Each structure stands twice: as C-alpha cells, then as structure tokens.
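**Student:** only the shape, not the letters, is given here:
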C-alpha cells in the first residue's frame, strides 16, 4: 500500500464500528492521522483507535461528540484544527428508524435529520475553506441507496440521504476550481451503499429471519431478493476501499458524484 496520505488528517464520524471504522482503517493504512468519533464508551473508542493504529495510522484521537448539537460540532472542529484542520472529512455517522409517515413523530424527524444531514453541513462548513486554501481536500459523505431511491416507512431517513446527496453536489460545484491536478484539488462525493453487513441492518435481518424460522441466512436472502440482483451483502471493508480511492490525488477530477454500491439495486 502506497502511503499517499502521509501528513494528512482525516476526520471520520461514526468510526467506532461498521462502515466508519472500515473507512478509518483504510485511510490510516495510507498514512493518515485519524480523528475517531462516535457516541461510544471510552473503552470502545480506545478499541477503535487500536484497530486503526494497527492498520497503519500514525496517530489517532477519539471524540464522543453528540452530532445533534451544532455547538458540540463546532467544539470538535476546533479540536481538529489543532492538527491543522481535516484534509479529509468522511461524514459517516447516521441513524435510522423504520416508521410510517403517519406514525413518525416530530422528534424522530428532527433527530434523524440532525445526525444524517445537518451534522454534515456543520462539519463541511468548517472544514472546506481550509481544504480550498491548501489546494487538497476530500469530503466523502456516506449517503445510502436511499439517497437515490425511496422505500416505504423511511421518510425521515430517505429525506436526510437525498438531502446529503444534494448538499454534496452543491459543495462540489463551489470548490471545483480549488487547487490543481498537481495538488489533488478539492472534491466532494457520496458513496451510496445498498444492503451492507452493519448493525443498522440488524433489525431488518432479524425480522426476516424470524419469518423464516430463525434462519438468518434465509432472512438475508429474502431481504436481498427484493432489491439487489446480485443477492450479496456488501462488506464494510469494500466501502472503505472505495473511500480510500476517492481520497487519492489521482481522483482529482471525480467530484459531485453519488456512487451506488448496491448490487444493481438502482440499475433496475
């Protein structure tokens, strides 16, 4: 692995597990210092730091910032500024609640929008001016296939992810001319995973498994058969590998995209 991110700082929200941890490990393997984040215990944060360090990160720091609080996000960004500000920002933290539009409460709506969309706005607003000044920067927003297509009983989640794709495209346009091919430029892209083996998918898998006598594999197959022609779950490490490639200076001209990793879901 070429350590093309030596000297760079990456902030990855929601990086104590799942996709966020996989992305953080991938970035660390290429030499980036990694700011680790999550609503987790100090022990869980330390475990994530250890895994990212083992992957190759020269330094890590853990913060348990509540992304529903804009003031707390500002404080986090002030802390990251000690390392010179993030060269790479990965907005991965997200929450979901499956609920009908009729049954969704105001609190559910506001909580999901705050974490999945508003937090990305607050981090990007603080991080991107410095990226522009340095001539290199990468924002990788982990959206979802639900940033491209809708599903029933996910109105707040789908709205937040469609919004994240739109926010990313605006930012990509505003910073498109920053930097150069030589410096790597400043790019903003979304990755839109389909069914991925993460905790957020757990309740849906459990429900399907229950309908198949507790057979988890049968439950997964049932879930995938409705959406993904490949019939395969993605692994978080695959999303990490894609995020890492997007951070390579060679990807200077790839910006404003929403890349589905969805087994053909959105091709149909």
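**Tutor:** Arrived safely, thanks for sending. Because the structure is predicted, anything quoted here is derived from the model rather than measured.
**Student:** rest of the way, CA atoms for contacts and neighbours
**Tutor:** Fine.
**Student:** my read is that residue 3 contacts residue 30, right?
**Tutor:** Yes. The pair residue 3 and residue 30 qualifies as a contact (CA atoms under 8 Å) at a distance of 4.0 Å.
**Student:** for residue 207, see how far away the closest residue to residue 208 other than its chain neighbours is.
**Tutor:** Closest residue in space to residue 208, ignoring its immediate chain neighbours: residue 219 at 4.4 Å, by CA to CA, 6 or more residues apart in numbering. Per CA to CA, to the nearest Å, residue 219 is found 8 Å from residue 207.
**Student:** between those two, which one's more packed in?
**Tutor:** Ranked by neighbour count (other CA atoms under 10 Å), residue 219 and residue 207 place residue 219 first, with 21 against 15.
**Student:** quick one: stretch 119-136 to chain centroid distance?
**Tutor:** Taking CA atoms, centre = their mean, to the nearest Å, one finds stretch 119-136 lying 16 Å from the centre of the chain it belongs to.
**Student:** sorry, slip of the keys, the one I care about is stretch 102-115.
**Tutor:** Worked out by CA atoms, centre = their mean, stretch 102-115 lies 20 Å from the chain centre.
**Student:** rewinding a little: okay, residue 3 and residue 30: which has more neighbours?
**Tutor:** residue 30 (22 against 15).
**Student:** run a quick check on the more buried one versus residue 56, I expect a contact.
**Tutor:** Yes. Counting by CA under 8 Å, residue 56 is a contact partner of residue 30 at 7.1 Å.
**Student:** what about versus this one:
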C-alpha cells in the first residue's frame, strides 16, 4: 500500500495474535516497526521474526496503564528510532463476567487496559505529530461489542464504545493538523484472549460452535484477517478517510 515504506509505526499489544500479525504486515510493506507490549519476551519474538525476514523492528516494553512510563517509552522510541508517524492501538484484555457478578476492582482493570492505555499512549504520540506539523495516522482497535453490545462483556463493551467515540472526536479536533483517526472493530477472532474468554464462560466448544453459526461467512475470524483493514487506514490510500468505523467480522454485524 502507498505511503507505508520507511514510516515508523507503533503497534500496541504487538506480541499477541492480531498485534503480531499486524506487525509482520507493516514490516512487509517496508515500515519500521515498534512492537509495544508489556510482555517483553513476546515482543522480542516478533522483532526477531521481522528481522529474520530483513525487516526493521524494535521492542518497546511498557505497561500502557502507567501514563508516565508510557510517555517515557514514546520519548525513548522517538529519540532512538525516529518520529512516530503511525500508531495502532491494539492492546486489550477481557473475561466473560456478567455485570451483576463483576466487582469494581475488575472494572478498574478492564478500563485501565482497554481504554486508559489508549489515552496514555495516544496523547504523547499525538502531541508529537501535531508539533511536527506533518500529519499522522492513528488506527484503534475497537470491537463489535462496542457497536452492538455483548453479553458478559459490559465494561469491555463500554471501553470499546469509548474508543470509537474518542477516535471520532479526535478526528474532528485534529483534522486541521492532518492527523486521521479511524477504528477497526474485530468480530469474534481466534486469539488467546478469546480462549480465555470462552474458558471463563464455561463450555468452550459449545460457545465456539454458537459463535461460528452466528457468522454469515461461516467461520471465526483469524488474526491475519485484520491487518489488511488496519494497514489500509494507515496508508496514503486512506488520506481522505477519518472518523470512520469498519467491522471485520465475517458479517456478524452489519452497520450502516
């Protein structure tokens, strides 16, 4: 895709399923990849894989729920690797817990990981983009749970709806700076987080079968289904697209 070669891109949660697939695709397009993850070993594995194929990548080991640490990490990356031109907010976590069985401590953890982390890294990256005056791209991973709700995911759904609203608002605030904000919403996707979610819900295989039946295209999503939409929105091909939401869900949700 046009405009990705040589760009510095940060992918949060880059050591996980969707994150690592996205890191690899950016590297294939010639981008310089920053694999940001709290799990340093997972991040380094992705970095090593990219380098073994001739790509350029570094790890950014950071707890995104810590605002000060995140800001320091962004500053370090920009000093050592170059200005961040693309940010992909992908990190997230969830468990199946009906709202009345959940407790405030769990709410805090879900909000910190899924929403506060996005605020914590978007602010310093955006401030740098605005100061440089050369535009930028921010693509955030929402969820179809944030568009239509999802049983057992009340607080997670609220966070993902918040990401959608945040992206639309920042798209308006920073259009004059040439920074675009868009959201990609995965449907049910085969990741480690999905496995944990289904285990917490009970009968994993029964739930997997139910999810699969609900998808018009007849299967669950795979991590490799997501990077195409993410890279498109980060590329020059999407220069006139901002404030938009696209679901990658096999037709599970069809929003106008």
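**Tutor:** Right, received. Where do you want to start? Computed from a prediction, not measured in an experiment: that's the story for all the values here.
**Student:** spit out the contact partners of the residue nearest to residue 208 of structure 1.
**Tutor:** Going by CA atoms under 8 Å, 6 or more residues apart in numbering, residue 219 of structure 1 touches 205, 206, 207, 208, 209, 210, 211, 212.
**Student:** mean per-residue distance, the helix or strand hosting the fifth one versus structure 2.
**Tutor:** So that's residue 209 of structure 1. According to DSSP states H and E, residue 209 of structure 1 maps onto helix 202-210. Compared with structure 2 after fitting, helix 202-210 of structure 1 deviates on average by 5.3 Å (mean CA distance after the TM-score superposition for structure 1).
**Student:** tally of neighbours for residue 103 of structure 1?
**Tutor:** Around residue 103 of structure 1 there are 10 residues (other CA under 10 Å).
**Student:** where in structure 1 does stretch 105-119 of structure 2 fall?
**Tutor:** Under TM-score structural alignment, stretch 105-119 of structure 2 corresponds to residues 107-121 of structure 1.
**Student:** buried stuff in the matching stretch?
**Tutor:** For stretch 107-121 of structure 1, a neighbour-count test (16 or more other CA atoms under 10 Å) marks 108-109, 111-121 as buried.
**Student:** which two in those residues are spaced the farthest apart?
**Tutor:** 108 and 121 (19.2 Å; CA to CA).
**Student:** measure the counterpart of residue 217 of structure 2 in structure 1 to residue 35 of structure 1 for me?
**Tutor:** If you follow residue 217 of structure 2 across to structure 1 using TM-score structural alignment, you land on residue 230. In this view, residue 230 of structure 1 and residue 35 of structure 1 are 35 Å apart by CA to CA.
**Student:** compare those two (neighbour count), which wins?
**Tutor:** residue 35 (24 against 12).
**Student:** the more buried one: which element?
**Tutor:** strand 33-37.
**Student:** cool, and residue 104 of structure 1?
**Tutor:** Here residue 104 of structure 1 is assigned to no helix or strand, by DSSP H and E.
**Student:** repeat that for residue 138 of structure 1.
**Tutor:** Element membership of residue 138 of structure 1 [criterion: DSSP H and E] is strand 136-142.
**Student:** now for that strand, which elements pack on it?
**Tutor:** Secondary-structure packing of strand 136-142 of structure 1 (3 or more CA pairs under 8 Å, 6 or more residues apart in numbering; DSSP states H and E): strand 88-91, helix 119-134, strand 185-193, helix 236-247.
**Student:** to residue 262 of structure 1, which of the ones you listed lies closest?
**Tutor:** strand 185-193 (5.6 Å).
**Student:** go through that closest one and flag the buried ones.
**Tutor:** Buried-residue list, strand 185-193 of structure 1, by 16+ other CA under 10 Å: 185, 186, 187, 188, 189, 190, 191, 192, 193.
**Student:** quick one: the second one and residue 136 touch, right?
**Tutor:** Just to be clear, that refers to residue 186 of structure 1. Yes. Counting by CA under 8 Å, residue 186 of structure 1 does reach residue 136; the two are 5.1 Å apart.
**Student:** any shared contact partners between these two?
**Tutor:** 178, 179.
**Student:** dump the residue contacts of residue 162 of structure 1.
**Tutor:** Contact partners of residue 162 of structure 1, counting by CA under 8 Å, 6+ apart, are 143, 146, 147, 148.
**Student:** reformat the residues you listed as CSV; add neighbour count, distance to residue 62 of structure 1 and secondary structure.
**Tutor:** Formatted as CSV, the contacts of residue 162 of structure 1 follow (neighbours: other CA atoms under 10 Å; distance: CA to CA, whole Å; DSSP: H, G, I helix; E, B strand; the rest coil):
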residue, neighbour count, distance to residue 62 of structure 1, secondary structure
143, 31, 23, coil
146, 21, 29, helix
147, 24, 28, helix
148, 16, 32, coil
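**Student:** dump the residues you listed into a markdown table; add distance to residue 42 of structure 1 as well.
**Tutor:** Putting the contacts of residue 162 of structure 1 into a markdown table (distance: CA to CA, whole Å) gives the following:
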| residue | distance to residue 42 of structure 1 |
| --- | --- |
| 143 | 27 |
| 146 | 32 |
| 147 | 32 |
| 148 | 36 |
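**Student:** neighbours around the closest residue to residue 152 of structure 1 other than its chain neighbours, how many?
**Tutor:** Of all residues beyond its chain neighbours, the one nearest residue 152 of structure 1 is residue 100 (7.1 Å), with distances taken as CA to CA, 6+ apart. For residue 100 of structure 1, the count of nearby residues is 13 (other CA under 10 Å).
**Student:** about what we covered before: which SS class is the residue nearest to residue 208 of structure 1?
**Tutor:** At residue 219 of structure 1 the chain is in helix, as set by DSSP: H, G, I helix; E, B strand; the rest coil.
**Student:** run the chain-centre distance for the longest helix along structure 2.
**Tutor:** As assigned by DSSP state H, the longest helix anywhere in structure 2 is helix 154-173. Relative to the centre of its chain, helix 154-173 of structure 2 is centred 13 Å away, using CA atoms, centre = their mean.
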